[in-house]
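Kindly return the folded structure for what I paste below:
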Amino acid sequence: MDNKQLEERLVAEKEEEDLKTRVWIESKTVWRIAFPSILSRVTSFGMVVVTQSFLGHIGDVELASYAIIQTIIVRFMYGILIGMSSATETLCGQAFGAGHHHMMGIYLQRSWIVDGITATILVPLFIFATPILRLLGQEEELAVAAGPIALWFIPMIYSFVVSMTISMFLQAQLKNLIVGWLSTASFVVHLFLSWMFVNKFNWGMNGAMAAMTMSGWIMVVGQLVYVFGGWCPNTWRGFSKAAFFDLWPVVKLSISSGIMICLELWYFSILVLMAGYAKNATVAIASFSICLNIYGWEFMVCLGFLVAASVRVSNELGRGSAKAVKFAIKTILGTSTSIGIVLWISCMVFRNQIAYLFSDNEAVAETVSSLSGFFAFAILINSVQPVLSGIATGAGLQSTVAYVNLGCYYAIGIPIGVLLGYVANLQVKGLWIGLMSGVVMQSVILGCFVWTTDWEEQVMNASERLNRWLLKPAAEENERVLDA
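Below is the predicted model of the structure:
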């Protein structure tokens, strides 16, 4: 081997070593964000799933009624609030990357104001759940049983407002491990309370819902203690009058964020609503909701990578590094896809046992088992699609994703689901195929969008946005009205 070949080999080995080092460092950063977020979201969503499991063993009507409320009205509300809260994620992430730490607490307070007003507007949906479900054509027995369940969700609306915004505030500054532990503690408490209220005290549906409400607020109290207690000295400097100014830009970004998420979550809700028109509606809704809840639980894992993608993209855009943005995107997509493959295999292996976690009804279990192939494929796609949405969120491009969701879900997915479900008479299978056709199309379009985005231009856009809304530390000090 001559000197030139030896030199080229040494250069190649050094580049390979540098690449491994960069991947290792980026992976550690990603997992530092993603793992607590996954832990938080899996356990938070787990409380919903555990409640459904307890109600399912009380009776099929309770299971189906809860499924209607949770997948239609609650998902409608949750979609709006989590979407609007993602504006906090974008603004705080870019502010943290740019070193504007003092602005993060103000952005958090502005989000509380905007999201709190929105939550109050949504309360009548839960108060009038029974007449709304009647209007939508649901069976009388299910609509009546769903009314009392819906009222239990009203306290949860306001817990979502505080919890989701604080979680995104902490994630942006890489302090979300506390969120994971608080959520895990709430999940453990929820398991204990559900068992005690339902199995020991025999409080039935009220016991199951009371356990979920109490557990949800435990996490909120813990988050508030952490933020107000001095663990965020650079980013939380007390309540400020500045939070009441410049609300309109936050409202606009929150609305576009809300629409982006809502169009996705409502998509699933509409398909559950259509399952209520299938033959044997109780079995159809129960089986479809079981698949969606497991799909949703796995989606919580993928949302951890959505958060990681959003935080890493927003942080690097705030720092002004387009090259770092692109490297972070490649690392997160590779990691999330690998996990999706493992979960896909696991779903295929245990496809015949899944339904019995939620119901003892053989008809429900058989329907869920028949959907296993489509269900496993959905989980695989799930490992890619949320990351792509997270990339757009980090860049503040929620309105673009909203248009993509509108076209893929409502112009493609739902019409295909209706045709296959009712015209081709495939029933629940047809609805699920329609659901996945929309998700696949959305993933393809977002993938092309990420691939062709000019990240240098996005760096300039982020800088312009931050400078336009920046309040100097001295000015912010003058606006402060209460120390934390």
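
hey, let's count contacts and neighbours off CA atoms from now on
OK.

tell me which residues in stretch 405-414 are buried?
405, 406, 407, 408, 409, 410, 412, 413, 414 (16 or more other C-alpha atoms under 10 Å).

Contacts only, for the closest residue to the fourth one other than its chain neighbours.
Right, the one you point to is residue 408. Using C-alpha to C-alpha, 6 or more residues apart in numbering and skipping residues adjacent in sequence, the residue nearest residue 408 is residue 438, 4.9 Å away. For residue 438, the contact set (C-alpha atoms under 8 Å, 6 or more residues apart in numbering) comprises 408, 409, 410, 412, 413, 414.

One more, please, to line up against the first structure:
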Amino acid sequence: MADANQQLLNPKEDGNVYGCLKAEVSLNDEKEIEHSELKEISKNSLSLSITFLLQFFITTVTIISTGKLGVVQLGGVSIANVTFQVSACIFIGMATSLDTLCPQAFGLKKFKNVWLFYVQCILISFILAIPLALLWMFSSSWLGVIVDDIEIIRYASSYLKIMCFSIPGYIMFECGKKLLQSQEDFDTGRKLLFIGVPFNVFLNFTLVNKIGFNGAPVAAVITYNFIGLLITLQAIKTPVFEQYKNCNINEYFSGWSTLISLAIPGIIMLEAEFFAFEVLTILSAKFGNTALAAQSVAASLQSLMFQIPFSFGVAISNRIAYQIGRNDFKKCKIITKLALVKMATSLFLINCSIFIFCGKALTSIFTSDPAVRDMATKILKIIALNQLYDVFNIISAGILRSQGRQRIGGYLNLISYYLIGLPLGIVLAFRSSLEVYGFWIGLGVGILILALLETYYVVISDWKTIIEASKKLHGGSVA
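Just a heads-up that it's a prediction; the model follows:
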């Protein structure tokens, strides 16, 4: 194939017009594939963007509803949501292993593998949930180490104790989404959230008005378990579910190393980024309640807009993983080029423009305090510039997941955030007059380095070796 392509790109070697025609057809075919993939990925990404934004809004609305109660309540829910998001990244990271395994197995028509990986991911996630739930239950004993205000600690701890009951639904929804997405179903999660989110908003504001602060986490708990149940019911309606008849109980509890080996670096990739950003929110408390509230609002908006490129990263990851399973390295190359050149650039322009031109309006949704609003708006301008690098980081990370090369991304995330970005941000914040703004400038440098390195590893990918590794994985693991 490589020789044939080389011949097409150099028609003089054919010595006749037929060689030129073959080259033209080859280029036309590539453009046609690119157009088709752009349409398919954009459609799936749009659906995923809505899904992620709606899902993220379940916890974001708690900031809006409780923020109206006062600055202390806003600080409490902010710290609690920081803890929740960092902890939830473990479940999301676990589920990202399915971005590699399930689409590849589905492309190879190893449907039994798809079902087994899904169930195994749920089982492992529930085991990981036990220490996390204990951490939340006793959060009042350790929050004092990072937050000075006793009232903020009291509100945050109360919130987290209630949110322990959201874990089952959260896990089921994350894993259910991945199972459906591996089968090219990107719409069910969105449709279920169109039911769940309005229900959550109504429940949230109603309960906050009736029982106060604790009404917000109660509403989130009910919503997560509701949508988790709904997506599980959808999952068992898929043809893949029929494979449970071919599985024995021992298979569900064996071969976990395959999934864990991908899940751990996947968790590190997400956790490193999320935790770095959330550390900033915690450290912002050192500059006062106004800085903490502004940081919380800016971080919430950054996380909200993160869902757009992340959805493209997931759609791209699923699409490439499926082509890896089909042994189509030509499409893998075309999709990768399309993602890095056209999609990443477009996503940067969208996110950057929203932060620059709509920053003040967006911060006003979260708070009516003018000092908090002005500080948060200034932070968003720094975040707008950081989007240039972060978008390439997110897209490249998605491609690495599709290849089963999460380990590379895990190492690079640790280096970029914790050896470069976070230390630099802390120095700029506490050793200069930049304060909160220094956090984001320092992290921006780390993100730039991360994006350059991840993109480099994607560009030098050896697709034939990656496809052979996928065949070996699914041929000898759980099939």
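
how about residue 465 of the second structure, what's its match in the first structure?
Structural alignment (TM-score structural alignment) places residue 465 of the second structure against residue 457 in the first structure.

which is the next helix or strand following the helix or strand hosting its match?
Using DSSP states H and E, residue 457 of the first structure maps to helix 455-469. Later in the chain than helix 455-469 of the first structure, the nearest helix or strand by DSSP H and E is helix 473-479.

outside of that following helix, which residues touch it?
Contacts of helix 473-479 of the first structure (C-alpha under 8 Å, 6+ apart): 102, 240, 241, 242.

if I read this right, the last one contacts residue 108, doesn't it?
What that stands for is residue 242 of the first structure. No. Look at residue 242 of the first structure against residue 108 with C-alpha atoms under 8 Å: they stay out of range, at 11.3 Å.

what about these two, which has more around it?
Using other C-alpha atoms under 10 Å, the more surrounded residue of residue 242 of the first structure and residue 108 is residue 108, with 25 against 21.

gap between stretch 24-44 of the first structure and the chain center?
14 Å (C-alpha atoms, centre = their mean, to the nearest Å).

who touches residue 371 of the second structure in this structure?
residue 290.

That one matches what in the first structure?
Match for residue 371 of the second structure (TM-score structural alignment): residue 363.

Same question for residue 416 of the second structure.
Per TM-score structural alignment, residue 416 of the second structure is aligned with residue 408.

sorry, back to before: which of the contacts of helix 473-479 of the first structure fall within strands?
residue 240 (DSSP state E).

Could you find the closest non-adjacent residue to residue 293 of the first structure?
residue 49 (6.7 Å).

did I read that right, that neighbour in a strand?
No. Residue 49 of the first structure is assigned helix when assessed by DSSP: H, G, I helix; E, B strand; the rest coil, not a strand.

What's it aligned with over in the second structure?
Match for residue 49 of the first structure (TM-score structural alignment): residue 60.

wait, doesn't that match sit right on residue 298?
No. Residue 60 of the second structure lies out of contact with residue 298 (C-alpha under 8 Å); the separation is 11.8 Å.

Give me the more crowded residue out of the two.
residue 298 (28 against 21).

That one pairs with which position in the first structure?
Per TM-score structural alignment, residue 298 of the second structure is aligned with residue 291.

what do you get for residue 434 of the second structure?
Residue 434 of the second structure maps onto residue 426 in the first structure, by TM-score structural alignment.

close enough to count as contact, that match and residue 418?
No. At 9.6 Å, residue 426 of the first structure does not count as touching residue 418 under the criterion of C-alpha under 8 Å.

circling back to that earlier point, how about residues contacting the helix holding residue 457 of the first structure?
So helix 455-469 of the first structure is in contact with 94, 95, 246, 317, 318, 320, 321, 322, 325, 326, 395, going by C-alpha under 8 Å, 6+ apart.

which residue sits closest to residue 258 of the second structure, ignoring its sequence neighbours?
Closest to residue 258 of the second structure by C-alpha to C-alpha, 6+ apart is residue 477, at 7.4 Å.

in the second structure, what residues pair with stretch 381-396 of the first structure?
With TM-score structural alignment as the criterion, stretch 381-396 of the first structure aligns to 389-404.

Name the surrounding residues that touch the matching stretch.
Under C-alpha under 8 Å, 6+ apart, the answer for stretch 389-404 of the second structure is 96-97, 99-100, 262, 266, 309-310, 312-314, 316-318, 320-321, 324, 336, 339-340, 344, 347-348, 406, 408-409, 444, 447-448, 450-452, 454-455, 458, 466.
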